[in-house]
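K.L.:
model the structure of this input:
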Amino acid sequence: MKGVLLVNLGSPDSPTAKDVKPYLDEFLMDERVIDVPKWLRNILVRGIILQTRPKKSAEAYSKIWWEEGSPLIVLSERFSEKLRKHTQVPVALGMRYGSMTIKSALQELKDKGVDDVLLVPLYPHYAMSSFETVVVKTLEVKDEFFPGMKITTLPAFYKNLDYIKVLSESIKEGLKDFEYDHLLFSYHGIPERHIRKSDPTNFHCKIDSSCCSTNSVAHHTCYRHQCYKMTELVRNYMNLPEEKVSVSFQSRLPNDPWLKPYTDFEFERFPKEGKKKLAVVTPAFVSDCLETLEEIAMEGKHQFTEAGGESYKHIPCLNDNDAWVSLMAQWVDTWEKEHVLPQT
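P.N.:
Predicted coordinates:
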């Protein structure tokens, strides 16, 4: 019997330092997030970061926490519940980190008789610290606890034209009644070394002005290329002037080169160049979370206006958008009936 496993990032159980600390420990100790030797990762995370970060993160979570709980969890649950109404196969929701585990979600499917699972990492792009770690963890859990299960992974859908249409229409809706002079596509940031580590050719990804636009097998696992490609496809669909659209990367950590340009630097630069009415979309995520709601919608607006910006609009992620639910249901049904995954 077939079933679907949706996996998103995860969240602490509450916006308190007590609950944030174990969540951050699991997240930051992932070798695909902080990709240094384990002994060094242990020193960095448990000896340094976790001494101060939980309190700061808890304060940030407190700003965006909903009465129902973590926005990312609530929105993911709403999406999965809607999806269940659009497809005949069982749907379970798990998180890569936190108490809503992949193991419990697979157990839920097994209890319903599922032995053939479509794994859906809820990330449009491939990156070792998001998509890849979900796939690796799911297969580890499957091998240890559910060896009889078959797992098929939905590929990254950053350039699927049906998805581009859904995303573009959502952005159009978000821009209604907002006069803007620039639209910024702000993507989650990753260290430059992650791009090189994910390059199967070991030579293509130079992170310069040309490698992302030069056709290569490396693009299948190149997060940077996929971000720029998605932006280009959305811009073309929406028929936007090239000069009114740009890409940046948020949430970097210090002491390492991360993908550029940095979003916070762009917030300061735009007003100086006369771009004082800014709209921001965060399409590395399908669900709004701490990074979109606090860092971009709140702190980003503050940074932009402090630099001289006049108006600012954060466009929500797709969340439980009906067209997005319908598209996922279409993908699931095609896989379930025809054993075919969507074109990417």
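K.L.:
from now on I want contacts and neighbour counts done on CA atoms only, so please keep to that.
P.N.:
Will do.
K.L.:
just the helices in the stretch 151-300 of the chain please.
P.N.:
Chain-ordered helices for the stretch 151-300 of the chain, with DSSP state H, counting those that start in this stretch as the definition, fall at 161-175, 192-197, 223-238, 263-272, 290.
K.L.:
give me the angle between the first one and helix 223-238.
P.N.:
Direction vectors for helix 161-175 and helix 223-238, defined by axes from the mean of the first three to the mean of the last three Cα atoms, to 10 degrees, enclose an angle of 70 degrees.
K.L.:
surely C317 is in a helix?
P.N.:
No - counting by DSSP: H, G, I helix; E, B strand; the rest coil, C317 falls outside a helix, being coil.
K.L.:
tally of neighbours for it?
P.N.:
Summarising burial for C317: neighbours were counted as other Cα atoms under 10 Å, giving 22.
K.L.:
again, but for P241
P.N.:
For P241, the neighbour count with other Cα under 10 Å is 10.
K.L.:
ok, it to G174 distance?
P.N.:
When distances are taken as Cα to Cα, to the nearest Å, P241 and G174 turn out to be 18 Å apart.
K.L.:
on that earlier part again, out of the helices of the stretch 151-300 of the chain, which gets nearest to L318?
P.N.:
Using Cα to Cα as the measure, helix 161-175 is the one of the helices of the stretch 151-300 of the chain that comes nearest L318, at 6.9 Å.
K.L.:
in the closest one, which residues are buried?
P.N.:
Within helix 161-175, the residues that count as buried by 16 or more other Cα atoms under 10 Å are 161-171, 174-175.
K.L.:
which elements pack onto it?
P.N.:
Applying 3 or more Cα pairs under 8 Å, 6 or more residues apart in numbering; DSSP states H and E, one finds that helix 161-175 contacts helix 223-238, strand 311-315, helix 322-338.
K.L.:
which one of these lies closest to P271?
P.N.:
Shortest distance between P271 and these, using Cα to Cα, is found for strand 311-315: 10.5 Å.
K.L.:
the closest residue to Y97 other than its chain neighbours: how many residues sit nearby?
P.N.:
The shortest distance from Y97 to any non-neighbouring residue, by Cα to Cα, 6 or more residues apart in numbering, is to G10 (4.9 Å). Counted with other Cα under 10 Å, residues neighbouring G10 total 21.
K.L.:
I have a second one here; can you model it like the first so I can compare?
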Amino acid sequence: MNEHKKTGVLLANLGTPNAPTASGVKSFLSEFLHDHRVVDMSRWLWCPILHGIILPIRSPKVAKLYQSIWMEGGSPLMVYSQQQRDALHEQLNLPVELGMTYGEPSLKQGVEALLAQGVERLVVLPLYPQYSATTTAAVFDGLAKVFNQSAYLPELSFIGDYHNHPLFIKALADKVRESWQTHGRGDLLLCSYHGIPKRYADNGDVYPQHCAETTRLLGIELGLSEQQIKMTYQSQFGKEEWLQPYTDKTIETLPNQGIKTLDVICPAFSVDCLETLEEICEQNQELFMEAGGEGFNYVPCLNADAAHVDLMAQLIREKNA
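P.N.:
Here you go, the predicted model:
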């Protein structure tokens, strides 16, 4: 570790509503969907659609989905993120704070908390294993806004991705093996990644290449053939074409292809959240079973598992060497 300057760590993630209510979800979605990194349409066209149609209709529906997964300590994303922060602080013995791109604690709040502890060197770890402009770059944009208004600029290190890091691949593989030991092994391991519009990838976003590489390395680590592991994209929104194949459409076809038992893992997510616990565990499981599937097993995210914290600590050490 760099001993000359006091180092602090900012763990960055997307964020979450502060309550599973229509107003809480509306506030969060409004900030999220206003970001040009997420939706790059003209504001003149997008804002009337967002405020006149999407937010009034989607907010109550999404609030009900959050209610189905809400934990005693808050949303799963926040609960697991706090556990990650605490475990990483204990392992590194460094100041560690959370900063969410949208919602609270904000990136600004996270940075200010670290600076208040005398941090002179800041290592930022966006918890997105695969780089995308919609996520990783949005963190960088947010930090730029924070420091544009700050009188003091600490030395800054930014971890852009870790999609092929050996400890990441091993942690994923061990999570799958643990699931196999507990629930048995399915006919197929499906890696479901959060999607982005295809146009973004066509314009240079390397996200699909990173997803493919994570999947390839995970298959090698587990000793799977190309027929035993597959990757898809979930959570598409709107009418524009997104990266394919789509998770839900794929899942509906698998039983007719002889895939009767299915294991699903979501390697793009650092922590379990609405997209994994509700979209995959509930919606997509229902689709699979209704299509003739006989067994569906979701492999949880790495969350605050010891192997995940070890990975994060190693990423910080490598950046702060």
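K.L.:
residue contacts, the residue nearest to Y97 of structure 1?
P.N.:
For G10 of structure 1, the residues meeting the contact criterion (Cα atoms under 8 Å, 6 or more residues apart in numbering) are L72, I73, M95, R96, Y97, G98, M100.
K.L.:
looking at those residues, which is nearest K38 of structure 1?
P.N.:
Using Cα to Cα, Y97 comes nearest to K38 of structure 1 of those, at 18.2 Å.
K.L.:
count of neighbours near that closest one?
P.N.:
If you count neighbours by other Cα under 10 Å, Y97 of structure 1 ends up with 23.
K.L.:
which residue is nearest the middle of structure 2?
P.N.:
Closest to where the C-alpha atoms of structure 2 average out (Cα atoms, centre = their mean) is F269, at 3.2 Å.
K.L.:
need the counterpart of it in structure 1.
P.N.:
Here F269 of structure 2 is matched to F285 in structure 1, going by TM-score structural alignment.
K.L.:
what is the neighbour count of the nearest residue in space to its match that is not next to it in sequence?
P.N.:
Leaving aside its sequence neighbours, F285 of structure 1 sits nearest to Y123 (Cα to Cα, 6+ apart; 6.1 Å). Close neighbours of Y123 of structure 1, defined as other Cα under 10 Å, add up to 22.
K.L.:
is the residue mapped onto Y123 of structure 1 from structure 2 in a helix, a strand, or coil?
P.N.:
Under the alignment defined by TM-score structural alignment, Y123 of structure 1 corresponds to Y128 in structure 2. Three-state call for Y128 of structure 2 (three-state DSSP): coil.
K.L.:
E178 of structure 2 and E155 of structure 2: what is the separation?
P.N.:
In this structure, E178 of structure 2 and E155 of structure 2 are separated by 40 Å, where distance is defined by Cα to Cα.
K.L.:
an error on my part: the question was meant for E31 of structure 2.
P.N.:
Counting by Cα to Cα, the gap between E31 of structure 2 and E155 of structure 2 amounts to 28 Å.
K.L.:
repeat for P245 of structure 2
P.N.:
Taking Cα to Cα as the measure, P245 of structure 2 and E155 of structure 2 are separated by 41 Å.
K.L.:
between these two, which is the more surrounded one?
P.N.:
Set side by side, P245 of structure 2 and E155 show more neighbours around P245, with 15 against 12, by other Cα under 10 Å.
K.L.:
for the counterpart of the more buried one in structure 1, which non-adjacent residue is spatially closest?
P.N.:
Under the alignment by TM-score structural alignment, P245 of structure 2 pairs with P261 in structure 1. Residue nearest to P261 of structure 1 in three dimensions, not counting chain neighbours: S248, with 5.0 Å by Cα to Cα, 6+ apart.
K.L.:
ditto for I171 of structure 1
P.N.:
Spatial nearest neighbour of I171 of structure 1, excluding adjacent residues (Cα to Cα, 6+ apart): I315 at 6.6 Å.
K.L.:
what's near enough to touch that neighbour?
P.N.:
With contact taken as Cα under 8 Å, 6+ apart, I315 of structure 1 is in contact with I171, G174, L175, A279, V280, V281, T282.
K.L.:
for Q83 of structure 2, see how far away the equivalent of it over in structure 2 is.
P.N.:
The alignment partner of I315 of structure 1 in structure 2, by TM-score structural alignment, is V299. Computed with Cα to Cα, the distance linking V299 of structure 2 and Q83 of structure 2 is 19 Å.
K.L.:
follow-up on the earlier one: dump the helices of the stretch 151-300 of structure 1 to CSV, plus distance to M328 of structure 1.
P.N.:
Below are the helices of the stretch 151-300 of structure 1 laid out as CSV (distance: least, Cα to Cα, whole Å):
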stretch, distance to M328 of structure 1
helix 161-175, 9
helix 192-197, 28
helix 223-238, 18
helix 263-272, 30
helix 290, 24
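K.L.:
ok, which of the ones you listed comes nearest L139 of structure 1?
P.N.:
helix 192-197 (20.7 Å).
K.L.:
want to throw the contacts of I315 of structure 1 into JSON lines with distance to K55 of structure 1?
P.N.:
Below are these laid out as JSON lines (distance: Cα to Cα, whole Å):
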{"residue": "I171", "distance to K55 of structure 1": "34"}
{"residue": "G174", "distance to K55 of structure 1": "33"}
{"residue": "L175", "distance to K55 of structure 1": "35"}
{"residue": "A279", "distance to K55 of structure 1": "30"}
{"residue": "V280", "distance to K55 of structure 1": "28"}
{"residue": "V281", "distance to K55 of structure 1": "28"}
{"residue": "T282", "distance to K55 of structure 1": "25"}
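K.L.:
between which two of the residues you listed is the distance greatest?
P.N.:
L175 and T282 (13.6 Å).
K.L.:
give me the distance between the equivalent of P155 of structure 1 over in structure 2 and Y80 of structure 2.
P.N.:
The criterion is TM-score structural alignment: under it, P155 of structure 1 has G160 as its aligned partner in structure 2. Relative to Y80 of structure 2, G160 of structure 2 is positioned 21 Å away (criterion: Cα to Cα).
K.L.:
who's more crowded, these two?
P.N.:
Taking neighbours as other Cα under 10 Å, G160 of structure 2 and Y80 compare with Y80 leading, 21 against 18.
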